[in-house]
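Novice: dropping the sequence and predicted coords here.
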Amino acid sequence: MNETNTTERLERFLNFYNNLSQNNLDSLAELYATNVEFIDPVHHMLGLEQLQQYFSHAYARLSSCHFVATSQIANQDQGCLSWVMTFTHDAIGNGKPISVHGCSIVHWNSEGKIAYHRDYYDLNEMVLQHIPLLGWVTNKIKQKMAKEA
């Protein structure tokens, strides 16, 4: 597979997520293998069915979600996409847009479907700092750690 095809895979991945919604979750099967392993800072799931349930729950109250790629690297078997996700959710940050930096590592199987997907992002940046008491506590902890470094 040439470099263009590997870049196209990551572009397809990004476009897929920018078009994903509660109304088209069945399209996950177009991108993911049935035995996909998905990991993020909160979840570890095995199988397409668990992944579909996860996204069904995640997108139920999500008002908007958009990803912008900041860098990428890929070969025929795997890719890494760094991104900034901006989302709005009525239960987080009073529904105001929140931007989170992260990256996705994906491995494709021989059929070109994603068999492994791991997301790395700062859970504090995504959720905790937007909850009044927890946000204050986590900011104090970060300030204390910065002074000790």
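Specialist: Looks like it came in fine. Keep in mind the model is a prediction, meaning the values are calculated, not measured. Numbers count the residues shown, from 1 in each chain.
Novice: contacts and neighbour counts: CA atoms only from here.
Specialist: Will do.
Novice: what comes up buried for stretch 79-99?
Specialist: Buried positions in stretch 79-99, judged by neighbour count with 16 or more other C-alpha atoms under 10 Å: 79-89, 92-93, 98-99.
Novice: distance from the chain centre to that stretch, please.
Specialist: What separates the centre of stretch 79-99 from the centre of its chain is 9 Å, taken as C-alpha atoms, centre = their mean, to the nearest Å.
Novice: swap in stretch 134-144?
Specialist: Chain-centre distance of stretch 134-144: 24 Å, with C-alpha atoms, centre = their mean.
Novice: the helix or strand where Lys140 lies: how far from the chain's middle?
Specialist: Using DSSP states H and E, Lys140 sits within helix 132-148. Between the centre of helix 132-148 and the centre of its chain there are 25 Å (C-alpha atoms, centre = their mean).
Novice: just the helices in this protein please.
Specialist: Assigned by DSSP state H, the chain shows helices spanning 3-19, 28-31, 48-60, 123-126, 132-148.
Novice: and for the residue nearest to Ala60 when sequence neighbours are not counted, the neighbour number?
Specialist: Counting by C-alpha to C-alpha, 6 or more residues apart in numbering, Ala60 lies nearest to Gln22, which is 6.4 Å off, once chain neighbours are set aside. Gln22: 14 surrounding residues under other C-alpha atoms under 10 Å.
Novice: please compare the first structure with the one that follows:
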Amino acid sequence: MDPRAQAIVTLFEQLQPTDIERLGRHYDEAAYFRDPFNEVHRLSAIQAIFAHMFETLEAPRFKVLETLVEGDQCFMCWDFQFGLRGRAQAIHGSSHLRFGTDGRVVYHRDYWDAAEELYEKLPLVGALLRLIKRRMRVPQRFSET
């Protein structure tokens, strides 16, 4: 595996709160980060996002499932597992990364469906979203090939 990608996979799969201060080894000072809830430009803001993750979630951890690298682009599929109020949760998602000339990440964009992965699991909001989803779904007779 590409050594830049391997370093990121290792970082995420072994990430602990004490690693947040050392994210500069892997992320450029001016790195861009975006996920369904955040959009920031700066290493310090990225560190704040990860610190918040450890403060608000129970035992968060990533498991990288696949990694593809082409030039300075990297795409990773992952599972993120954590606890929230004593309940186990999981999010399946992916990340698009770009490496700078020094091998550090300059661009990090996470893709995952917040509605399906989080909101549908909430009691009231989830019931409404599941109802909307059922109504928007193409009937089985039209979706078969």
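Specialist: That came in fine, so what should we check first? Fair warning: this is a prediction, and the values are worked out from it, not measured in the lab.
Novice: which other residues reach the helix holding Lys140 of the first structure?
Specialist: Identification of contacts with helix 132-148 of the first structure by C-alpha atoms under 8 Å, 6 or more residues apart in numbering yields 124, 128-129.
Novice: JSON lines for those, including neighbour count and distance to Ala69 of the first structure?
Specialist: Below are these laid out as JSON lines (neighbours: other C-alpha atoms under 10 Å; distance: C-alpha to C-alpha, whole Å):
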{"residue": "Asn124", "neighbour count": "15", "distance to Ala69 of the first structure": "21"}
{"residue": "Leu128", "neighbour count": "19", "distance to Ala69 of the first structure": "24"}
{"residue": "Gln129", "neighbour count": "18", "distance to Ala69 of the first structure": "24"}
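Novice: show me the one of the helices of the first structure that comes nearest Asn75 of the first structure.
Specialist: Closest of the helices of the first structure to Asn75 of the first structure is helix 3-19, at 5.8 Å (criterion: C-alpha to C-alpha).
Novice: against which helices or strands is the closest one packed?
Specialist: Counting contacts by 3 or more C-alpha pairs under 8 Å, 6 or more residues apart in numbering; DSSP states H and E, helix 3-19 of the first structure packs against strand 62-74, strand 78-89.
Novice: map Gln50 of the first structure onto the second structure.
Specialist: Using TM-score structural alignment as the criterion, the counterpart of Gln50 of the first structure in the second structure is Ala45.
Novice: thinking again about what came up before, I'd say the residue nearest to Ala60 of the first structure and Ser56 touch.
Specialist: Yes - taking C-alpha atoms under 8 Å as the definition, Gln22 of the first structure is a contact partner of Ser56 at 6.3 Å.
Novice: how far away is the spatially most central residue of the first structure from Ile141 of the first structure?
Specialist: Nearest residue to the geometric centre of the first structure (C-alpha atoms, centre = their mean): Asp119, 5.3 Å. Going from Asp119 of the first structure to Ile141 of the first structure by C-alpha to C-alpha, to the nearest Å gives 24 Å.
Novice: trace Gln89 of the second structure over to the first structure, please.
Specialist: Checking TM-score structural alignment: Gln89 of the second structure goes with Ile98.
Novice: what's the distance between its match and Leu62 of the first structure?
Specialist: Distance, Ile98 of the first structure to Leu62 of the first structure, using C-alpha to C-alpha: 12 Å.
Novice: quick check: neighbours shared by these two?
Specialist: The contact sets of Ile98 of the first structure and Leu62 overlap at 87-88 (C-alpha under 8 Å, 6+ apart).
Novice: can you give me the neighbour number for Asp2 of the second structure?
Specialist: Neighbourhood size, Asp2 of the second structure [other C-alpha under 10 Å]: 12.
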